[in-house]
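Trainee: Sequence first, then the predicted structure, then my questions.
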Amino acid sequence: MNPINRILTHFPLVILDGAMATELENYGCNLNDRLWSAKILIENPELIKKVHLDYFEAGADCAITASYQATVDGYTERGLTEEEAVELIKKSVQIAVEAREEFWTEVNNKSNRPKPLVAASVGPYGAFLANGSEYRGDYSLNEDELVTFHRDRIRLLVEAGADILACETIPCLVEAKAITRVLKEFPGVYAWFSFSAKDDHHISDGDKISRCAEWLDGEEQVAAIGINCSAPHFIGSLIKEVKSQTSKPIIVYPNSGAEYDATSKTWGDGSLTDHFTANTQDWYEAGARIIGGCCRTNPEDIKAITAWARK
């Protein structure tokens, strides 16, 4: 049984964590960098562990690793050796596992929540480019080239001991197809696929999310399908579209509603109508079974989900 279904067999909801980068910035990190939070794997890995612990304590059933923009090429361009880059990518998983085990030994009542998962973040090719193309999907690479791009990092994350892969902020179906081809090289390994969306019905490159869900529904190693790092007011409709084409669990972890400027790598203020925590119960009622937060969300947002989910 895949790790998501194993939890949902006993619990009504899997609660994800919230933003890693936002919390690192709150702790004083400067992430205006091509490597984004992956830079902190070099500079201050203990701080990443602290953020994981913050989210576990807030109620998260799953930690997403700081590997979103961690690639061998990205690190070697920064001046690290290939061996150092490999160790950092594996370290992203090891840090989360250490935080999970440390947290779980201190939990007195283990009956009302599952032992948390560690999901290894597999960012899209656009995250490596660091030019905002994960919100457009206008890649120059074809499917075979995307397979080559993703293969080595996925192998490293699997070898490091992740429970599941978080293939997130995917802007185009061709990239999702490429990753599923890589997955077949690792039998028994499961992944969720969450797309970035441009509106109520379409992912970032303009394809219908219903079409993406229909295609992924036939892939055994796909544990869940959904949306992340997208505006909260799109989520209800997107859940409906995904649900119409798949029986797999639906995952949603939108951003806070703020607008991202890929050029300056900064966030604007979100709309008051996009208040994050007010919507999470509606998403559950619409059919989402894995819910958390992406950019600009924090442990307080995860506590708010926990407050109604564990009643």
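Mentor: Arrived safely. Numbers count the residues shown, from 1 in each chain.
Trainee: C-alpha only now, for contacts and for neighbours.
Mentor: Will do.
Trainee: quick one: furthest residue from the center of the protein?
Mentor: Most distant residue from the mean C-alpha position of the chain: residue 108, 28.1 Å away (Cα atoms, centre = their mean).
Trainee: In contact with it, which residues are there?
Mentor: In this structure, residue 108 makes contact with no residue, judged by Cα atoms under 8 Å, 6 or more residues apart in numbering.
Trainee: how much space between it and residue 279?
Mentor: In this view, residue 108 and residue 279 are 30 Å apart by Cα to Cα, to the nearest Å.
Trainee: ditto for residue 110
Mentor: Counting by Cα to Cα, the separation of residue 110 from residue 279 is 27 Å.
Trainee: starting at the chain centroid, how far to the helix with the most length in the chain?
Mentor: Looking across the chain with DSSP state H, the single longest helix is helix 82-106. Averaged C-alpha coordinates place helix 82-106 at 16 Å from its chain's average position (Cα atoms, centre = their mean, to the nearest Å).
Trainee: helix or strand right after that helix?
Mentor: Next in sequence after helix 82-106, counting helices and strands by DSSP states H and E, comes strand 117-122.
Trainee: Need the contact partners of that following strand.
Mentor: 3, 61-68, 92-93, 96-97, 100, 153-154, 157, 162-168.
Trainee: Please, where are all the helices along the protein?
Mentor: Under DSSP H, the chain gives helices at 3-8, 20-26, 40-43, 45-58, 72-77, 82-106, 125-129, 143-159, 173-183, 209-217, 232-243, 280-286, 299-309.
Trainee: quick one: which of those helices is nearest residue 116?
Mentor: Set against residue 116 and scored by Cα to Cα, these come closest in helix 82-106, at 6.7 Å.
Trainee: related to what we said a few turns ago, can you convert the helices of the chain into JSON lines and add a column each for mean neighbour count and distance to residue 270?
Mentor: Converted to JSON lines, these look like this (neighbours: other Cα atoms under 10 Å; distance: least, Cα to Cα, whole Å):
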{"stretch": "helix 3-8", "mean neighbour count": "16", "distance to residue 270": "31"}
{"stretch": "helix 20-26", "mean neighbour count": "19", "distance to residue 270": "14"}
{"stretch": "helix 40-43", "mean neighbour count": "16", "distance to residue 270": "26"}
{"stretch": "helix 45-58", "mean neighbour count": "21", "distance to residue 270": "22"}
{"stretch": "helix 72-77", "mean neighbour count": "17", "distance to residue 270": "30"}
{"stretch": "helix 82-106", "mean neighbour count": "19", "distance to residue 270": "29"}
{"stretch": "helix 125-129", "mean neighbour count": "20", "distance to residue 270": "22"}
{"stretch": "helix 143-159", "mean neighbour count": "18", "distance to residue 270": "32"}
{"stretch": "helix 173-183", "mean neighbour count": "21", "distance to residue 270": "28"}
{"stretch": "helix 209-217", "mean neighbour count": "21", "distance to residue 270": "24"}
{"stretch": "helix 232-243", "mean neighbour count": "22", "distance to residue 270": "10"}
{"stretch": "helix 280-286", "mean neighbour count": "18", "distance to residue 270": "17"}
{"stretch": "helix 299-309", "mean neighbour count": "19", "distance to residue 270": "15"}
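Trainee: Next one for the comparison:
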Amino acid sequence: MEQLSYPMVLDGGLSNVLETMGCNLEHPLWTALLIQTNPELIIEAHMAYLEAGATCITSSGYQASIEGYLRLGHRKTNAELFILKSLELCLKARQLFIDKAHNSPVIYVAASMGPYGAFLADGSEYTGAYSISDEDLHLFHKSRIDLLQPSNADFFAFETIPSLQELRVLSELLNASSKPSWISFSCRDEIYLNDGHKISEAAALFANHPAVFAIGVNCTAPKYITEIIGALKKYAPDKRIIVYPNSGEVYHVKSKSWFGVTDPKGFEKMALEWNEKGADIIGGCCRIGPEHISRISKLFQQQSPL
């Protein structure tokens, strides 16, 4: 993946943009609900980030899994169609932007795949506290990987992975993948994953992985990112580093709401520091919106690619 230009600007949170459009996302499928009910709004949200300057956008497939759709009464064939459609919407947004823009930069599309905890829809991606065998985890992830392997996605994006067990399973599965991937951990602080294992252990799993071109962290408080970058570079020195933290606000699972505030100008300053410390791909997760992405896009336009 050395042909890519860095720093690359990733998009921000999808849910917060959709909520500003009036969408009610209190559903087990979360943003993936709109793949079926209102796909045009997903395209509009992707476009908001492209217009803000993102050069890589992620699909709405984070919460979309075959098991999740089956649990809600859908047939497997329909579940597969919804997952593929999440990517199609992203690709359509890219084409609409390219057709509309003058001198558009190269835009990349990543097929988002969330952790097993996203399927549970109980906030366990923030803890890693789910009991499941390696075999069942393998099947959960393999179904989506196999489905999306022939797709036109530029990358796979495995996001918010909270446990070392799940990372080990993904490491083994992706050995056979022909699609480049990034793996993004969710962390409780600058030392530990959400399940309590060390970030250094997770980074070492992918240090020499043939299909994983970048490792990093998302949906983690911004205050921990600089130290995490250091750990990632130490234990996987040949991998690109991707960071897209949340706003630092606190999510309450029972009320399904966030508490706290975020400042786009402050986020811009932190993004500059993360880039200086070695982050190659920078964006945002929950509660980070187009204004944040616009600021870091303008910031990096003033710099030469790494």
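Mentor: It's in. Quantities reported herein were computed from a predicted structural model and do not represent experimental measurements.
Trainee: rewinding a little: for the helices of the first structure, please prepare JSON lines with the additional fields distance to residue 274 of the first structure.
Mentor: As requested, the helices of the first structure are exported to JSON lines (distance: least, Cα to Cα, whole Å):
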{"stretch": "helix 3-8", "distance to residue 274 of the first structure": "27"}
{"stretch": "helix 20-26", "distance to residue 274 of the first structure": "18"}
{"stretch": "helix 40-43", "distance to residue 274 of the first structure": "30"}
{"stretch": "helix 45-58", "distance to residue 274 of the first structure": "21"}
{"stretch": "helix 72-77", "distance to residue 274 of the first structure": "34"}
{"stretch": "helix 82-106", "distance to residue 274 of the first structure": "30"}
{"stretch": "helix 125-129", "distance to residue 274 of the first structure": "25"}
{"stretch": "helix 143-159", "distance to residue 274 of the first structure": "33"}
{"stretch": "helix 173-183", "distance to residue 274 of the first structure": "27"}
{"stretch": "helix 209-217", "distance to residue 274 of the first structure": "21"}
{"stretch": "helix 232-243", "distance to residue 274 of the first structure": "6"}
{"stretch": "helix 280-286", "distance to residue 274 of the first structure": "11"}
{"stretch": "helix 299-309", "distance to residue 274 of the first structure": "13"}
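Trainee: These: which one's closest to residue 192 of the first structure?
Mentor: Across the helices of the first structure, residue 192 of the first structure has its closest neighbour in helix 3-8 (8.9 Å, Cα to Cα).
Trainee: What helices and strands are in contact with the closest one?
Mentor: With contacts taken as 3 or more Cα pairs under 8 Å, 6 or more residues apart in numbering; DSSP states H and E, helix 3-8 of the first structure sits against strand 14-15, strand 222-228.
Trainee: The longest one versus helix 232-243: what angle between them?
Mentor: Looking back up the chat, that one is strand 222-228 of the first structure. For strand 222-228 of the first structure against helix 232-243, the angle by axes from the mean of the first three to the mean of the last three Cα atoms, to 10 degrees is 150 degrees.
Trainee: how about strand 222-228 of the first structure, which residues of the second structure does it hit?
Mentor: Under TM-score structural alignment, strand 222-228 of the first structure corresponds to residues 212-218 of the second structure.
Trainee: Need the contact partners of the matching stretch.
Mentor: Contacts of stretch 212-218 of the second structure (Cα under 8 Å, 6+ apart): 1, 159-160, 174, 180-187, 203, 206, 225, 228-229, 232, 239-246, 284-285.
Trainee: Show me just the buried residues among the residues you listed.
Mentor: Among these, those classed as buried by neighbour count (16 or more other Cα atoms under 10 Å) are 159-160, 174, 180-187, 203, 206, 225, 228-229, 232, 239-246, 284-285.
Trainee: So which of the residues you listed are in strands?
Mentor: Judged by DSSP state E, those include 159-160, 181-185, 240-244 as members of strands.
Trainee: so how far is residue 85 of the second structure from the closest residue to residue 149 of the second structure other than its chain neighbours?
Mentor: What sits nearest to residue 149 of the second structure in space, not counting adjacent residues and going by Cα to Cα, 6 or more residues apart in numbering, is residue 179, at 6.5 Å. Distance, residue 179 of the second structure to residue 85 of the second structure, by Cα to Cα: 18 Å.
Trainee: tell me the contacts of whichever residue in the first structure pairs up with residue 268 of the second structure?
Mentor: Using TM-score structural alignment, the partner of residue 268 of the second structure in the first structure is residue 277. Residues near residue 277 of the first structure by Cα under 8 Å, 6+ apart: 301, 304-305.
Trainee: again, only using 10 Å
Mentor: Residue 277 of the first structure makes contact with 232, 256, 292-293, 297, 300-305 under the criterion Cα atoms under 10 Å, 6 or more residues apart in numbering.
Trainee: do the same with residue 243 of the second structure
Mentor: Contact analysis of residue 243 of the second structure by Cα under 10 Å, 6+ apart lists 10, 184-185, 214-220, 222, 225-226, 228-229, 271, 274-275, 279-285.
Trainee: How about the aligned residue in the second structure for residue 208 of the first structure, nearest residue that isn't a chain neighbour?
Mentor: Aligning on TM-score structural alignment places residue 208 of the first structure opposite residue 198 in the second structure. Closest residue in space to residue 198 of the second structure, ignoring its immediate chain neighbours: residue 192 at 4.4 Å, by Cα to Cα, 6+ apart.
Trainee: What does residue 138 of the second structure correspond to in the first structure?
Mentor: For residue 138 of the second structure, the aligned position in the first structure is residue 147, judged by TM-score structural alignment.
Trainee: rewinding a little: average distance between the longest helix of the first structure and the second structure?
Mentor: For helix 82-106 of the first structure, the mean deviation from the second structure after alignment is 1.0 Å (mean Cα distance after the TM-score superposition for the first structure).
Trainee: List the contacts of the aligned residue in the second structure for residue 261 of the first structure.
Mentor: Aligned counterpart of residue 261 of the first structure in the second structure: residue 252 (TM-score structural alignment). Residue 252 of the second structure is in contact with 123, 258-259, counting by Cα under 10 Å, 6+ apart.
Trainee: Of all the helices of the first structure, which one is nearest residue 136 of the first structure?
Mentor: helix 125-129 (8.6 Å).
Trainee: Nice, that's everything, thank you.
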